[in-house]
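Peer 1: I'll drop the sequence and a predicted model, then ask my questions.
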Amino acid sequence: MAAVSRAAMHMPPVPNREDLEATWKYLEAGVNKIMINLADGIDMNTYMGVYTAVHNFCTSQKAVNTNNGGQIGGAHRGAHLLGEDLYQNLITYLTQYLSGLVEKSKTHSDEALLTFYIKEWDRYTTSAKYVNHLFRYLNRHWVKREMDEGKKNIYDVYTLHLVQWRLTLFEQTNKKVMAAVLKMVEKQRHGETIEHGQIKSIVESFVSLGLDESDPTKSTLDVYRYSFERPFLEATKVFYQTESAQFTAENSIVEYMKKAEARLAEEAERVPMYLHPDIEKPLTKCCNTALIADHSAILRDEFQVLLDHDRYEDMERMYNLLARIPDGLEPLRSRFEAHVRKAGLAAVAKISTEGDKLDPKTYVDALLEIHTQYQGLVAKAFKDEPEFTRSLDNACKEFVNRNAVCKSGSNKSPELLAKHCDHLLKRSTNGTEESDLEATLTQIMTVFKYIEDKDVFQKFYSRMLARRLVHTSSSSDDAETSMISKLKEACGYEYTNKLQRMFQDMQISKDLNSGFKDFQAGLDSDIKPIDATYSILGTGFWPLSPPNTDFTPPAEVAKALQRFAQFYGQKHSGRKLTYLWQMCKGEIKANYCKNSKTPFTFQVSAYQMAILLLFNDNDKNDYEAIRATTQLAPDQLDPSLSILLKAKVLIMSGGDGSDKVGSGKMFALNYEFKSKKIRIQLNMAIKADQKQEAEETHKTIEEDRKLLMQSAIVRIMKARKTMKHNLLVSECINQIKSRFMPKISDIKKCIDILLEKEYLERLEDDELGYLA
């Protein structure tokens, strides 16, 4: 206590509270000690003395101003005006203090200037906090009342320090300071090491000087943006414009892209290192413009070269760069789409020379190869971006539906795809694993997705599925079910409804055959029945037509059919059975061959069976007798005989001596028949039948399309009642295009048909009306 008392005795006494000049001199000494010698600290007596002097002066009723020799105010004016005197004196002091710093700053430049500025800023702002605390009574009363009354340019003492720094020192030095900052940044961009903490401190000081004039309690970034951000961005733009122009003139585009990538990464790292977060977006935009947008034309020109040479990594780099600028990728998407379409058309053109002999697998594999290649590119280089995926889809849709094989959008693609599915799903000895088959079917669906005429695929697929089911030649029911599920997922329930009903019919037929065996076992008969299996196929669900020839089955078969008809009639009265002889097949044993100890088993069609069984009664039969007995038309009889002759089961003689089957020819069993196999497949597909079936399928497709278009038109008109002709056509296309792409001329024909049938009527102004 003695030391404190002695210290107190050396301090000048607190001046008269009403003496402004004496009070300010006392305060100025204390403020000066803080502003200049803050490092030495301030003792408690000085601190308390200054605080008390501010309090006493502001609460005095009168004050004598020796400068004017009069009284500042009467008792009624109170502390309100007295606080203003202190406030103005403090402004004068700070202005003089900062003017001295301005003079000192003129002796520094570049990094030395930054060091000086930061040092003085730190000391000044720290001192301001102390001074603000000493003048807090002024802040709480006079400053608060002035601000509450809406007075302008009145701030708390700490903010006043910042305002004076900005008005006096900052206004005169900020351009030199900023020039020094930009020099340092440019050094760093050239690879030199800098003290980036200095720039960070400069940024923080510029931000601190942002004050909202309308509300001093709030801060803004206006000072920072105008004095730091704007010149920084301008310098950045100039630097990269100059550098990139020089680099592109001396290096390849690929090397430039690597350089641009590196520069963009550097600028991104610079923000958290020493810049304000607010600059991130404008800085990124500035760099994108200077490094990418200004060179986008030459980058896009290089894209085609990269595509031609499959430069995935470089395309990914280009994608990443151009994705940073508005509409930067759109030209790339267009070129990518054109390139994929061209590649797809070229791949198909290579194999299209095979014509009608074109293997469906070869065709589908060619399509898949292109899709897989460029899907991989989209995934790796373009990050599976939806727009690039759409470009890929557009290109694939084009070369799948309109290529050298399709010849301007014919139905060839869906037909070949259906045939490839048929080959995959047939039982074969190719040893395909079930998992591999499932993967292949998934790939098939990739091509199916791009096919426009999905109704064509449906027709061919259903016919081939029917054959697989009837002939039990499917590789597995699971694979068949999986494929139908995939089609259902892609096109809906209606698309696969008939396919699923075909499966149901086959299951019902299995149960029916079990019941028929029990029925036969209960019959009293000395005749051993033939081992027959029957498939009952619903007329509305199976795409099969009755045979196009008369046919009289062999007596053995006819008796079996009578028994089955009797059994089926008991189960389902009133139903009519129509036998699809062209689909029937069987096996017969050949016991006549001299060179075989074990009888051969011939796998034959129903027509071939009828022909061969004739030779049980006669070793030789002429053409007319065979035709009269079987009742087969020549277009079915002749191919069946030709296959038996080619296999050397029968021998032909007589007639005109030619190899052509026909009238006047004699056919005999070949007792010298030889084969390495015990089971011989004679039930071969007849080309004429295949061609006729394909023609019938296409006719069915055309008829179905007309009905589908008519039903869509009626459905639309029923909902709308009246509609413009062009709008009806457009809406009809939208509803049908998921099944096939209708022609406008066909839709117009369907509208005319519905007008004739009085489903529709013509109204005024090219409008159509619905007739209920």
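Peer 2: Arrived safely.
Peer 1: please count neighbours and contacts with C-alpha atoms only from this point.
Peer 2: Fine.
Peer 1: number of nearby residues for S5?
Peer 2: When neighbours are counted by other Cα atoms under 10 Å, S5 registers 10.
Peer 1: shouldn't K585 be in contact with A610?
Peer 2: No: counting by Cα atoms under 8 Å, A610 is not a contact partner of K585; they are 10.8 Å apart.
Peer 1: which residue ranges form the helices in the stretch 451-600 of the chain?
Peer 2: 454-470, 477-491, 493-521, 555-571 (DSSP state H, counting those that start in this stretch).
Peer 1: show me the one of those that comes nearest A265.
Peer 2: Taking Cα to Cα, helix 477-491 is the member of those nearest to A265, at 43.9 Å.
Peer 1: can you give me the angle that closest one makes with helix 454-470?
Peer 2: 160 degrees (axes from the mean of the first three to the mean of the last three Cα atoms, to 10 degrees).
Peer 1: picking that back up, just say which of the helices of the stretch 451-600 of the chain is most tucked in.
Peer 2: helix 454-470 (a mean of 21; mean count of other Cα atoms under 10 Å).
Peer 1: tell me which strands and helices it is in contact with?
Peer 2: Here helix 454-470 touches helix 412-425, helix 493-521, helix 687-720, going by 3 or more Cα pairs under 8 Å, 6 or more residues apart in numbering; DSSP states H and E.
Peer 1: got the ones you listed as CSV, with distance to L377 columns?
Peer 2: Below are those laid out as CSV (distance: least, Cα to Cα, whole Å):
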stretch, distance to L377
helix 412-425, 25
helix 493-521, 33
helix 687-720, 37
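Peer 1: which of the ones you listed sits closest to V223?
Peer 2: helix 687-720 (63.6 Å).
Peer 1: kindly tell me how buried L86 is, as a neighbour count.
Peer 2: 21.
Peer 1: I meant to write N726 there.
Peer 2: Close neighbours of N726, defined as other Cα under 10 Å, add up to 13.
Peer 1: show me what counts as buried in the host helix or strand of it.
Peer 2: Assigned by DSSP states H and E, N726 belongs to helix 725-736. By neighbour count on 16 or more other Cα atoms under 10 Å, the buried set for helix 725-736 is H725, L728, V729, C732, I733.
Peer 1: same question, stretch 197-208
Peer 2: Buried, per 16+ other Cα under 10 Å, within stretch 197-208: Q198, I199, K200, S201, I202, V203, S205, F206, V207, S208.
Peer 1: next one for the comparison:
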Amino acid sequence: MSSRKRPKRKTRPPKKPNAVYQFTDSWDILAQAIREIHKKNASILGFEGLYRVAFRIVLHKNGDKLYNGVREIITQHLEEVAVSQVVPAFPLSGASSSQTNPNGAGRANFLKVLKTVWEDHITCMLMLSDILKYMDRVYAKPANVPLVYDLGLDLFRDIIVRSQNYPIQNHLLEVLLQQIMLERENEIIDRTNVKASIDMLLELTDASTKDTIYAIDFENKFLESSSEYYRVEGQMLVGEYDTSDYMKEVDKRLNKEEQRVGHYLSPTTEPKIRNIVEEELISKHLKTIIEKGLIPVLRNEKMNDLGRMYKLFGRVVKGHDEMKSAISDYIRELGKAINETVTSNTTAEGGNAVSVDKQTEVTVALRWVQKVLDLSDKFDKVQNLALSNDETFQTSFNEAFEYFINKNPKSPEFISLFIDDNLKKGLKGETEKEIGSVLNKAITLFRFVEEKDVFERYYKQHLAKRLLLGHSVNDGAEKRTISKLEIVSGYQFTTKLEEMFNNMRISSNTMSDFKE
């Protein structure tokens, strides 16, 4: 037996199956499956088996062929959809909203068809994403190409929405804007179809800018058409409606645009459309609204209307400034009328001054102060109920009161007489709260007086008479009044008034000692 060992034979790996044949065979299976999905026959398919077929194709380094093949089938399908479904749904060019094309599809129906096409496409792409998940991970990402779902969106954008062969984009934008216009005119529209189209535009992105098709194609046209609509609307409404109804209509328009955004537009559009409505319906008609209706609203104390005007004017630049200026001018006019009434009561018909007795002078003074206080109460009410206690408005009101009060040269004397009359008799039997209210009102007017030294002179005279004649019925009220005057004008202003009280107390004590 030979000792020579037999050489070992090398084991060769099995021959690889023909790669071209394998791809063709596998691709035919996948291509047919994709077509069945497009035909809505997905229920007859085995998705796990299809996933394995796609897996083998990518595993054999044919991911590029698979990717390009999928893109070609989707492209062919969308081109067929454009011709067979979308284009026949076009509304007639120049037709009204009620007219239809030969196939019976009107403007609103066009959105319904597009909604169906879009939803079907998304459903198909989700199925394909599941089948081709391995291709996305192993081929698409490393090759830096869109994943299959994103590829489907890009193809839908280019073949349907931005078709180079058919004016689908023009019809889509025209119908969307027309539907919104109808809703603004209180027509009932199918918001579901409008929202579906808007959502579609929001999901599709531009290839170069990466912005949404909504922002690039739709939003600017929507804002332009809205600006023109409200420009015309504002001119019409301001001419036909009174101020109260106009403000209500503006408020309603703002609310409806806000609701429209909530129903089917992008939230990013809300501040833009709001600015347009505010500009066209408020800013451009500020002076007209004020000249036409602010004074009647104030005169009739329509607090709800005034509050609505304050709220709406606060939305625009210089809105509150214009409103403050107009109300301030109105206060000055009312104050001027009060001053003229007093002048007419103290002047003869021929214009010559006549002597009036002290009682008449007091009556005139009390009437003037009371009218000013009534006017102050009126605008305090306006502040509380309509202007949200806006400090800037209060400052403007104070300046107006100060202006006309100091236009009356007798205002220091009149205010002193008013306090004198109330401290002599008006506060008898009054509660502490009522006493404080009267004094606070008087001191409020005193704050506006520029010639406080003149007021001081009259107040000393009136206080001296009350103390000497014993007409002051409430020492506590007298002292509280002096304390309030001190807060307004400082300690030096009231020092002599307090000395008068001290002198009267010393005199009273001396008389008591003398009697004893």
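Peer 2: That came in fine, so what should we check first? Please read these numbers as outputs of a predicted model, since none were measured by experiment.
Peer 1: picking up where we left off before, and of the buried residues of stretch 197-208 of structure 1, the nearest to L441 of structure 1?
Peer 2: K200 (61.4 Å).
Peer 1: to D356 of structure 1, which of the helices of the stretch 451-600 of structure 1 lies closest?
Peer 2: Short answer: helix 454-470, nearest of the helices of the stretch 451-600 of structure 1 by Cα to Cα, at 16.5 Å.
Peer 1: still on that earlier bit, who has more neighbours, K585 and A610 of structure 1?
Peer 2: Between K585 of structure 1 and A610, counting by other Cα under 10 Å, A610 is the more crowded of the two (22 against 16).
Peer 1: my read: the more buried one touches R627, true?
Peer 2: No: look at A610 of structure 1 against R627 with Cα under 8 Å: they stay out of range, at 10.4 Å.
Peer 1: corresponding residues in structure 2 for stretch 273-287 of structure 1?
Peer 2: Aligned using TM-score structural alignment, stretch 273-287 of structure 1 spans residues 263-277 in structure 2.
Peer 1: kindly reformat the helices of the stretch 451-600 of structure 1 as a markdown table containing distance to K281 of structure 1.
Peer 2: A markdown table is the format used below for the helices of the stretch 451-600 of structure 1 (distance: least, Cα to Cα, whole Å):
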| stretch | distance to K281 of structure 1 |
| --- | --- |
| helix 454-470 | 49 |
| helix 477-491 | 44 |
| helix 493-521 | 51 |
| helix 555-571 | 81 |
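Peer 1: for T289 of structure 1, find the nearest of those.
Peer 2: helix 477-491 (44.0 Å).
Peer 1: hmm, back to that, from start to finish, how long is the match of stretch 273-287 of structure 1 in a straight line?
Peer 2: Terminal residues of stretch 263-277 of structure 2 are spaced 18 Å apart (Cα to Cα, to the nearest Å).
Peer 1: same question, stretch 77-87 of structure 2
Peer 2: Start-to-end, stretch 77-87 of structure 2 (Cα to Cα) is 14 Å.
Peer 1: show residues contacting it.
Peer 2: By Cα atoms under 8 Å, 6 or more residues apart in numbering, the residues outside stretch 77-87 of structure 2 that reach it are H38, F110, V113, L114, V117, L155, F156, I159, I160, Y166, I168.
Peer 1: residues of that stretch that come out buried?
Peer 2: Of all the residues in stretch 77-87 of structure 2, those buried under the rule 16+ other Cα under 10 Å are H77, L78, E79, V81, A82, V86, V87.
Peer 1: cool, stretch 109-116 of structure 2 as well?
Peer 2: N109, F110, L111, K112, V113, L114, K115.
Peer 1: you'd agree the second one is up against A89?
Peer 2: Yes: because the distance of 5.1 Å satisfies Cα under 8 Å, F110 of structure 2 is recorded as touching A89.
Peer 1: tell me which helix or strand the counterpart of A262 of structure 1 in structure 2 sits in.
Peer 2: In structure 2, the residue matched to A262 of structure 1 (TM-score structural alignment) is K252. Using DSSP H and E, K252 of structure 2 sits within helix 243-263.
Peer 1: mind listing what's buried in that helix?
Peer 2: For helix 243-263 of structure 2, using 16+ other Cα under 10 Å, the buried residues are 243-244, 246-247, 249-251, 253-254, 257-258, 260-261.
Peer 1: and of these, the nearest to D211 of structure 2?
Peer 2: V261 (19.2 Å).
Peer 1: span of stretch 408-428 of structure 2 from start to end?
Peer 2: 30 Å.
Peer 1: outside of it, which residues touch it?
Peer 2: 339, 362, 365-366, 368-369, 405, 435, 439, 442, 445-446, 449, 451-452, 454-455, 458-459, 462-463, 466, 471-474, 477-478.
Peer 1: now that stretch: buried residues?
Peer 2: 408, 411-424, 427.
Peer 1: what does stretch 226-246 of structure 1 give?
Peer 2: Applying 16+ other Cα under 10 Å to stretch 226-246 of structure 1 flags S227, F228, E229, P231, F232, L233, A235, T236, K237, Y240, Q241, S244 as buried.
Peer 1: which of those sits closest to V131 of structure 1?
Peer 2: Once Cα to Cα is applied, the member of the buried residues of stretch 226-246 of structure 1 that ends up nearest V131 of structure 1 is S227, at 27.7 Å.
Peer 1: how much space separates the residue lying closest to that closest one once chain neighbours are set aside from Y224 of structure 1?
Peer 2: Leaving aside its chain neighbours, S227 of structure 1 sits nearest to N174 (7.2 Å; criterion: Cα to Cα, 6 or more residues apart in numbering). As judged by Cα to Cα, N174 of structure 1 and Y224 of structure 1 stand 11 Å apart.
Peer 1: F247 of structure 1 too?
Peer 2: Using Cα to Cα, one gets 33 Å for the distance from F247 of structure 1 to Y224 of structure 1.
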